[in-house]
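A.B. asks: build me a model:
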Amino acid sequence: MPFRFEHLHTLAALVDEGSFEGAAHRLRVSTSAVSQRVRAMERSAGTVLVRRTTPVGTTAAGDVVLRHARQVVMLDEDTARALRAEGREHGRVRVPLAVNADSLATWFTEALAAVPEEAGVTFEVHREDEQHTAELLRAGTVMGAVTSRPATVQGCSTEPLGALHYRAACSPDFARKHLQGGREQALVRAPMVNYDRSDELQDRFVRALTGREAEGPRHYVPASEDFARAIVFGLGWGVVPEQQCAEHVAAGRLVDLAPERPVRVRLHWQRWNVSSPALDAVSEAVLAVAAEHLHSTG
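C.D. replies: Predicted coordinates:
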């Protein structure tokens, strides 16, 4: 059975707010009305769509319906905005996006700022590892994502953005204390800085350089700029985006441990494959700014 618009709108609001009470407040209806709409959707779908957890989540079937709900809501907002008299209303289309922390810290915010004002867009940015941003796209949480996975999510389109280059680096004092003698082998046991527990760049670098697994103690600093600063201060060595470490290397505050071996992470832009002026404007800005800041993969 087809879903009613207010039911789809309710599902999107429920997931955004994380609770039935929050969705009710946002939609200006009662909590009971939100619950009734969800149950009606589940009857139509013939399966459970919503996990009654804190915060509220969706089941696998719910992810499918949520993606549909967000597309319907976005198209409705696009249409409503186009029908308004230009300059008389402040209606905007909300575009949720997923991006990895290093892109957000180095080039992606410039892409957001490059979206024309007349596109009438507001952003909700979800920060996630580049290997996992596609999962948010698949779940319907976001409309577009910067991802390292080239495989296209169903219902989406994919375009290559280029490669983000990283440099393995440490402070001069750290190099003197931990990397004397055979630097490559010493790196296996030297303290390292990781962004979080899903950050595999340091391990990839050690394996490529030495053929061994990293064995040293690990620090976790889950903020891109603070991650780079921790390495400058000598907390450990780590793999840092070129844009964040080039100035420090030039000034002697960091040592590039392998100038001839940058770590390359290929990035892709995935977005819903729907006709939306708002999403089109975002995509154009992302592709244009990425071309200026990322390395060619050709």
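A.B. asks: going forward, measure contacts between C-alpha atoms and count neighbours the same way
C.D. replies: OK.
A.B. asks: please, where are all the strands along the stretch 101-250 of the chain?
C.D. replies: Using DSSP state E, counting those that start in this stretch, the strands of the stretch 101-250 of the chain run over 121-127, 144-147, 156-170, 192-194, 218-220, 238-241.
A.B. asks: I'd say residue 15 and residue 57 touch.
C.D. replies: Yes - counting by C-alpha atoms under 8 Å, residue 15 does reach residue 57; the two are 6.3 Å apart.
A.B. asks: can you check which residues contact both of these two?
C.D. replies: Between them, residue 15 and residue 57 share no contacting residue under C-alpha atoms under 8 Å, 6 or more residues apart in numbering.
A.B. asks: that older thread, need the strands of the stretch 101-250 of the chain in CSV with distance to residue 65 and mean neighbour count, can you?
C.D. replies: As requested, the strands of the stretch 101-250 of the chain are arranged in CSV below (distance: least, C-alpha to C-alpha, whole Å; neighbours: other C-alpha atoms under 10 Å):
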stretch, distance to residue 65, mean neighbour count
strand 121-127, 20, 16
strand 144-147, 17, 29
strand 156-170, 15, 22
strand 192-194, 36, 23
strand 218-220, 36, 17
strand 238-241, 37, 26
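A.B. asks: any chance of those in TSV with distance to residue 22 as columns?
C.D. replies: Listed next are these as TSV, based on distance: least, C-alpha to C-alpha, whole Å:
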stretch	distance to residue 22
strand 121-127	17
strand 144-147	25
strand 156-170	30
strand 192-194	36
strand 218-220	33
strand 238-241	39
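A.B. asks: let's see this one next to it:
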Amino acid sequence: MDFNADQLRALSAVIDHGGFDAAAAALHLTPSAVSQRVKALEVRAGCILVRRTRPVAATEPGAVLLRLARQIAALESDAVERLGLAEQGRPPSVQLVVNADSLATWVLPALAGLPDVSLEFTLEDQDHSAESLRNGTAMGAVTSSPAAVQGCSATPLGVMRYRPMASAAFCRRWFPQGWTAQAAALAPMIVFNRKDALQERFLEERFGSGVMPPRHYVPASSDFLQAVRLGLGWGMLPDLQSDPLVENGSLVLLDPGQVLDVPLFWQQWRVEIPALERVAEALARAAGRDLRQS
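C.D. replies: Prediction:
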């Protein structure tokens, strides 16, 4: 089945911009023309591709064609660049999904040396980031899943090691008799967001099921670290972020003998896009230097 490039471009614009009016402005078309192109694509595919909500959202079949649309756009951009037809000063764009801790520690330094690539980051928990590859919103992702998404390749990066941390004042207040299951059930816990299961996983491994402390949600890696450092609660912090603070006494290890290792993998579209390959190579070099290798 052949899909019309203009119709695919309209579908991508509608999802990217959240609606038909905004997509029309971006494509320099009327909303009616954009709607007709998406409708024609839906007729061609034999199913609804866009949920007419606010903002609009791709259906499951729509996500399949959205990924196709973005792959075609990336290949077109690469061809324009290779032919020397790209606008001056407009590097190719690569959309990435990365977990916040990786972005705050090793990913940004890894990609700082790529001035010829325009990077668009989306933050997502490593246990959920592969979904962005399925729905076409990302070309590559740092994920905890070793199983490659259909149409993608998966490469091991290494392991991020997490340890339970708190401030000395927090420990004196909440754990005067040590970090027991009873104390852990009462002491406030810092959680990144409602998808973040690291703290719960660690508590279950350490004390078994049923330990459910109160929690604060702090959805930014640097602010999460600051919340732990200031004594708002305890939390799981990566060694890359916390080692200097343990050395200077700002943070205390709650249980020096216990760690939680999170394997990370790089997944990307199985499409030859030089800009994406440059990103993958830079991440692989940094991961080999900064992450634990199994």
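A.B. asks: mind listing the helices for the stretch 51-200 of structure 1?
C.D. replies: 60-83, 101-103, 109-114, 133-138, 172-178, 183-189 (DSSP state H, counting those that start in this stretch).
A.B. asks: which of those sits most buried?
C.D. replies: helix 133-138 (a mean of 23; mean count of other C-alpha atoms under 10 Å).
A.B. asks: gap between that helix and the chain center?
C.D. replies: 9 Å (C-alpha atoms, centre = their mean, to the nearest Å).
A.B. asks: cool, stretch 78-91 of structure 2 as well?
C.D. replies: 28 Å.
A.B. asks: swap in stretch 182-198 of structure 1?
C.D. replies: 25 Å.
A.B. asks: give the contact list for the residue nearest the centre of structure 1.
C.D. replies: Nearest to the mean C-alpha position of structure 1, by C-alpha atoms, centre = their mean, lies residue 99 at 2.1 Å. Counting by C-alpha under 8 Å, 6+ apart, residue 99 of structure 1 makes contact with 108, 125, 126, 127, 128, 129, 130, 133, 145, 146, 147.
A.B. asks: which of those map to contacts in structure 2?
C.D. replies: Among the contacts of residue 99 of structure 1, the contacts conserved in structure 2 (both residues aligned by TM-score structural alignment, their matches' C-alpha atoms under 8 Å) are 125, 126, 127, 128, 129, 130, 133, 145, 146, 147.
A.B. asks: list the residues that contact the third one.
C.D. replies: Yep, that's residue 127 of structure 1 we're talking about. Under the criterion of C-alpha under 8 Å, 6+ apart, the neighbours of residue 127 of structure 1 are 98, 99, 100, 101, 104.
A.B. asks: mapped onto structure 2, which of the residues you listed hold?
C.D. replies: Kept across both, from those, using both residues aligned by TM-score structural alignment, their matches' C-alpha under 8 Å: 98, 99, 100, 101.
A.B. asks: ok so, going back, wait, which of the helices of the stretch 51-200 of structure 1 is closest to residue 9 of structure 1?
C.D. replies: The minimum distance between residue 9 of structure 1 and these falls on helix 60-83, with 6.4 Å, by C-alpha to C-alpha.
A.B. asks: what does that closest one contact?
C.D. replies: Against helix 60-83 of structure 1 from outside (C-alpha under 8 Å, 6+ apart): 5, 8-9, 11-12, 47-50, 91-94, 138-141, 274, 276-278.
A.B. asks: follow-up on the earlier one: format the contacts of residue 99 of structure 1 as a markdown table; extra columns: distance to residue 78 of structure 1.
C.D. replies: A markdown table is the format used below for the contacts of residue 99 of structure 1 (distance: C-alpha to C-alpha, whole Å):
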| residue | distance to residue 78 of structure 1 |
| --- | --- |
| 108 | 23 |
| 125 | 19 |
| 126 | 22 |
| 127 | 25 |
| 128 | 27 |
| 129 | 30 |
| 130 | 28 |
| 133 | 25 |
| 145 | 20 |
| 146 | 23 |
| 147 | 26 |
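A.B. asks: mind checking what residue 219 of structure 1 lines up with in structure 2?
C.D. replies: In structure 2, the residue paired with residue 219 of structure 1 is residue 216, using TM-score structural alignment.
A.B. asks: which one is its match nearest to, not counting chain neighbours?
C.D. replies: Nearest non-adjacent residue to residue 216 of structure 2, counting by C-alpha to C-alpha, 6 or more residues apart in numbering: residue 190, 4.9 Å away.
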